[in-house]
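S.K.: Kindly generate the corresponding structure for this input.
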Amino acid sequence: MNQSVIRLTRELSELQKSRDLSISVACRDIDVRNVRAVVLGPPDTPYEFGFFEFSLKFGRDYPGKAPTVTSLTTNSGRTRFNPNIYAGGKVCLSILGTWRGERGEEWSSAQGLESILISIQSLMSSNPYENEPGFENANAEHDKENMKMYCLKIRHETLRITVIARLEDYLGINPDGSLVQILSPAPSDDVNDAEHSVMEIEGSVTFEPFKDLCKRRFMWYYDSYLTSIAEERTKVTENQQFVRMPFEHSGNAMEGKFCYTELERRIKFVRERLDKETENWIAEGKVLVQKESGVAANLQRQYEQTVEHYKKSDSVTIDIELVDKNPFLWRVTYFGRPMTNLDGGLFNIELAFSPRFPVETPRAKFLTPFYHYRVTKEGIPCYTPVRADDGRSHIDAIIQLMEEENPPYDPRTQVNADASKLYWGTPEEKRQYNRKLRRSVQDSLECF
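M.R.: Model prediction:
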C-alpha cells in the first residue's frame, strides 16, 4: 500500500475516534484520498455553530505535498464567507501554498489533515475582517464600522445558508415551506440492512456523510440559533441591504439583505419536520417488526442484552422497556443515586431508533423536565456515545452526562444557556444552579 494512503488512513481514524466536536471527517471506503470534512463554526464568533463543509484531495506525494482544499459551503458559488474563503471555493492559507506566508508557515510533512482543518477553523474568528491583507493600514474609523457590518452579515448568512438551507435540503423542504419528494434509503428485510444502506449512500452520486450529524447537532443548538436570531434582528432593520466590503467584488462577495423574520419561520419549520421524521421512524419500525426485518431483530436483541446488563449492574438503577413492544422506541427510567444531587429523582428518557440504524443515530429526549446545562429546554441531551451502533452505549453516555462531576468546560456542549451561565458563573450562581437542579429532581416524582 502507498505510504501516503497508510498515513492518511491513520489520520482519518484518529480524527473519527476523537471526542472533539469541532471537526468531523469522512470518505468513501474505495476513495480514501478524497476526504470530506465539516468544521463547526467556533462559539462566540459570527460563524457560531454553523456547518462549513470542505473537500480535501490528497495526492500520492502526500505528506510531502499539501492537499487541494475546496470550500463546499458557498451558496452555489455566490457567497464568500471569509476574506480567505472565496465564493468559488478557494481556501487561502500559507500552509496550503495558496497564500504567501512568513518563513516557517509553509507546508511541511509534519502537518496533516487535522492541522489543516484547525487552520481553517482559525480563520473563523470573532473579527474575520482582520484576515484581509493590508488590514493594519486601513482607516481606523471607517474600518471599525466595516468590521461591525461584516460580522452582522456573516452571522445572518451562517444561519441562512450553513444551517437552515442545509437542513431544508436534507429534509426536502423548499425555502417557501413547501415539501419536495425525497428518496431515503429504504430498509430491506435482509439482516445486513444497515450495511446495504451504507453501500447505497457511499455509492451514490451525492455523497452526504454528514446528514445525520448535522440533524443531531441542529437539535442541540436549536435554542441557540433562535436566541441568535432574536439578538441579531435588533441590530439591523428588516430587509436592510448588506454592506459590501472593500475587498469584495462581483462574483466573490457576500450580497443580500437581512431577513430575520423569514429565517425564524424557516428554522422553526425545520424543527417541526425533524420531530415529524422521528415520529415516522417509529411508524416505519412497527412495519419492520411485522416483516421480521434484520434491523428490527438487531434492535430487539440489543434491547434484551441491555436490560440484562443493567439488571446485573450495582452502579446504577434503571428500568428499560419497549413502548408498544416496538424495539424502535425504548423508554428508560433512571433512578437518582443516593447521596448525590439526583437522589430521589425519577427521570423518563426515550430513545427513538431509525429503520436505517446505525447509519442514522438514535434520538434521545427527556420526557421528564431536567435542568442541566447539557440538556436543552425541550429535553434533548447533548452527548456522544462511545459506540454509535450500540443502544446501551447511548444510555451509558446519557447517564454519564447526568452524573458527571467537575467536567471540563466545553462551549459546544452548553445547550441550555441559562443553566450554563449559572453553572460556570460565580459561587453564588453555581449554588443557584444546584438549587434549580434539585428542584427539577424533586419535581420529577410529580411527573409519574
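
S.K.: CA only for contacts and neighbour counts going forward, please
M.R.: Fine.

S.K.: so how far is the helix or strand hosting I201 from its chain's centroid?
M.R.: Secondary-structure element containing I201, defined by DSSP states H and E: helix 193-203. The chain centre lies 22 Å from the centre of helix 193-203; the measure is Cα atoms, centre = their mean, to the nearest Å.

S.K.: Would you do the same for the sequence below? I want to compare the two.
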Amino acid sequence: MADQSVFRITKELSELQKNSDLSLAVACRDIDVRNVKALIIGPHETPYEFGFFEFAFKFNKEYPRKSPQVTAITTNGGRCRFNPNIYSNGRVCLSILGTWRGERGEEWSAAQGLESILLSIQSLMSSNPYENEPGFEDANEPSDKKNQKDYVQKIRHETLRVSVIQRLEEYLKIGLDGAVTTPESSKEDYDLDMDTIEDESSTPFEPFKDLCKRRFLWYYDSYLATIQKGMAEVKDGQPFVRMPFEGSNNTMEGKFNYSELERRLHGIKKALDAETEAWAVEGLAAKSKDTTVAVNLQRQFEQIVEFFKRSGTAHNLELVDGNPFVWVLTYFGKPMTNLDGGLFRARLFFSPRFPEEQPRIKFETRLFHHRIAADGTPCYVVPSTRREDVKTHIEAIIEALEEDHPPYDPRTLVHPEAFKLYWGSPEDRRVYNRRLRRSVQQSME
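M.R.: As a prediction, the model looks like this:
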C-alpha cells in the first residue's frame, strides 16, 4: 500500500510539473515525496491577482484512499486570513479534504488528487471571496454590499503586501529600510563548481524562489496598476474593516498604506535588476575557474550559433565580452507579419546556478507587444524537461513574438496596455497593430 501511494504521488507531481501550468507549481525534496509544497498564483481580475500563495501537502500512507492534509503557508505568520475558507492558522476548509461539511458527492474520492485540490483552492480565490462565507445566502442588503467591497479592498492590499512584497523582500534579503544585505555564504557561491552537492538537511527548501522572481518581473506593471487602483479607493492610514465572520484570532487586521507598498515594489524591482547584472560579474569568475555551468553555456552557445548558420536563419547570437553568462540575440522580424523588417536586440543573462536559476531576458530594443513587458521582459514558457536547453528558450521567445492566433490567457498579462488593446474590440486591435508597426519601424532607425 505504501509503495502504491508513493507511486501515485510521484506520478501526479510529474504530470503537474510537465504541463507548464502558469498558475500552479509543485515541488518536493527527492527524498521525501510525501511532503509537497505547492504554489498557486492568484487569478486575474480578483483581489488575489498575481499573488504568490504557498501551501504544504502531507500525504499519508493510505493516499489516495484518504485525502492529504493541506496547510496554507502564506498567512503572515498566522496573522492573515486570506479567505473565509483559508484561516490564519493555515486551515483550509474544503469538503473534499473533509475539513468542511459539503453536499453529498462533494467528499473525497480516490479519483481526485493533488491537481483537483489545487484547483478547488484556486476557485476560492474569486472576484468576490465574501461569497464563500456559509451564511452569505442569508446576507442583508445594503450593509452586506459594503462588506463585500471592504473585504475585496483589504485582500487586494494584503495580497500585494504579504504574498508578493514580503516574499520577494525575504528572497532578496531586503530590510524594511530598503537596504539589501548579502549573506556571507552566498558571496562565494559562484566560486564553487556546481557539481558540489549541498547538505539538503541544512538548506532551506525554497523551490519557488526563482519562479517568483521571474513572475514578479512579468507582473510588475500589474502590481503598480493595482496600487493606483487602491489609492483611488482608500486613503493611507485607513483601517481595515472587520468582517462579521472574522473571529478574534482568525482575521485580517491592519491599515492601508499603498504609498509604502509602491516604494517597496520599486525597491524589489531595483534589487532584481541589480541581481541580474551581478550574474555577469559572477559569471566571469565562474568562467575563469572552468566551472561545469560555464563550460556548458559556452558549448551551448557555439552549438546554437552553428545551428543558425546551418538553418540559414537571419538571427544572430554573440557573447558580451566573451562572457558565456551574457548573450545578445539579434532577432529579425518574420517576413509577411507585423514584425517584418524589424531588428530587435535582446540580452540573455545566465546565473552561475543555471538551470536552477533560469535565464532572465530583456529586450533592449523597444517593442510594443502584448507578450513583452514595458521594461523588455518577454513572457514565454519552456517545458520543465527542457529548462537546461538554451535553444529551447530562444525558440520559445521567438514563438511568443510570432504567434498568429494565441489562445486568450490572462496569465500572460505582462504589458497591461498592449494586452488590453490586443484582446479588445476590432478597433482596439487595429490600434495595437499600428503601435506594434510603429515600434518595428523605430527599431530600424
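
S.K.: re the thing from before, so where is the following helix or strand past the helix holding I201 of the first structure in the second structure?
M.R.: Helices and strands here follow DSSP H and E; after helix 193-203 of the first structure, the next one along the chain is helix 211-232. Using TM-score structural alignment, helix 211-232 of the first structure corresponds to residues 209-230 of the second structure.

S.K.: just stretch 324-335 of the first structure next, same as before
M.R.: Under the criterion TM-score structural alignment, stretch 324-335 of the first structure matches residues 321-332.

S.K.: Counting by contacts, list what the longest strand along the second structure packs against.
M.R.: The strand that spans the most residues within the second structure, counting by DSSP state E, is strand 323-332. Counting contacts by 3 or more Cα pairs under 8 Å, 6 or more residues apart in numbering; DSSP states H and E, strand 323-332 of the second structure is packed against helix 258-288, helix 292-311, strand 316-320, strand 343-349.

S.K.: Point out the most buried one among these.
M.R.: Most buried of these by mean neighbour count (mean count of other Cα atoms under 10 Å) is strand 343-349; its value is a mean of 20.

S.K.: residue contacts, G237 of the second structure?
M.R.: Neighbouring residues of G237 of the second structure by Cα atoms under 8 Å, 6 or more residues apart in numbering: 255-257.

S.K.: For those residues, which single residue is the most surrounded?
M.R.: Among the contacts of G237 of the second structure, the one with the most neighbours (other Cα atoms under 10 Å) is F256, at 21 neighbours.

S.K.: Let me see the ranges of the strands in the stretch 51-200 of the second structure.
M.R.: For the stretch 51-200 of the second structure, the strands defined by DSSP state E, counting those that start in this stretch occupy 52-58, 69-72.

S.K.: what residues does the longest one touch?
M.R.: Spelled out, that is strand 52-58 of the second structure. Contacts of strand 52-58 of the second structure (Cα under 8 Å, 6+ apart): 34-42, 68-74, 163-164, 212.

S.K.: Filter these down to the buried ones, ChimeraX style.
M.R.: In ChimeraX, a selection of the buried entries from the contacts of strand 52-58 of the second structure looks like this (16 or more other Cα atoms under 10 Å):
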select :34,35,36,37,38,39,40,41,42,68,69,70,71,72,73,74,163,164,212
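
S.K.: before we move on, the earlier item: take the contacts of G237 of the second structure and write them to TSV, including distance to V234 of the second structure.
M.R.: Below are those laid out as TSV (distance: Cα to Cα, whole Å):
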residue	distance to V234 of the second structure
K255	10
F256	7
N257	9
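
S.K.: Let me know the closest of those to N338 of the second structure.
M.R.: When the contacts of G237 of the second structure are ranked by distance to N338 of the second structure (Cα to Cα), N257 comes first, at 42.6 Å.

S.K.: how far away is the alignment partner in the first structure of the closest one from Y150 of the first structure?
M.R.: Alignment note: N257 of the second structure maps to C259 in the first structure; criterion TM-score structural alignment. As for C259 of the first structure, its distance to Y150 of the first structure is 16 Å (criterion: Cα to Cα, to the nearest Å).

S.K.: cool, I161 of the first structure as well?
M.R.: 16 Å.

S.K.: Next: S119 of the first structure.
M.R.: From S119 of the first structure to Y150 of the first structure the distance is 21 Å (Cα to Cα).

S.K.: and what of P67 of the first structure?
M.R.: For P67 of the first structure, the distance to Y150 of the first structure equals 30 Å [Cα to Cα].

S.K.: How about M339 of the first structure?
M.R.: 52 Å.

S.K.: Which of those two has more residues huddled nearby?
M.R.: Neighbour tally, M339 of the first structure and Y150, criterion other Cα under 10 Å: the higher count belongs to Y150, 21 against 8.

S.K.: Just to check, the more buried one is in contact with P246?
M.R.: No. Under the criterion of Cα atoms under 8 Å, Y150 of the first structure is not in contact with P246, lying 10.6 Å apart.

S.K.: compared with the first structure, how much does the match of helix 211-232 of the first structure deviate?
M.R.: Comparison of stretch 209-230 of the second structure with the first structure after fitting gives an average deviation of 0.4 Å (mean Cα distance after the TM-score superposition for the first structure).

S.K.: returning to that earlier point: list the contacts for the match of N257 of the second structure?
M.R.: Each residue near C259 of the first structure by Cα under 8 Å, 6+ apart is listed here: 238-240.

S.K.: Ok, S24 of the first structure next?
M.R.: 15-16, 37-39.

S.K.: Tabulate the residues you listed (a markdown table), appending distance to G294 of the first structure.
M.R.: Output for these, formatted as a markdown table (distance: Cα to Cα, whole Å):
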| residue | distance to G294 of the first structure |
| --- | --- |
| L15 | 30 |
| Q16 | 27 |
| A37 | 31 |
| V38 | 31 |
| V39 | 34 |
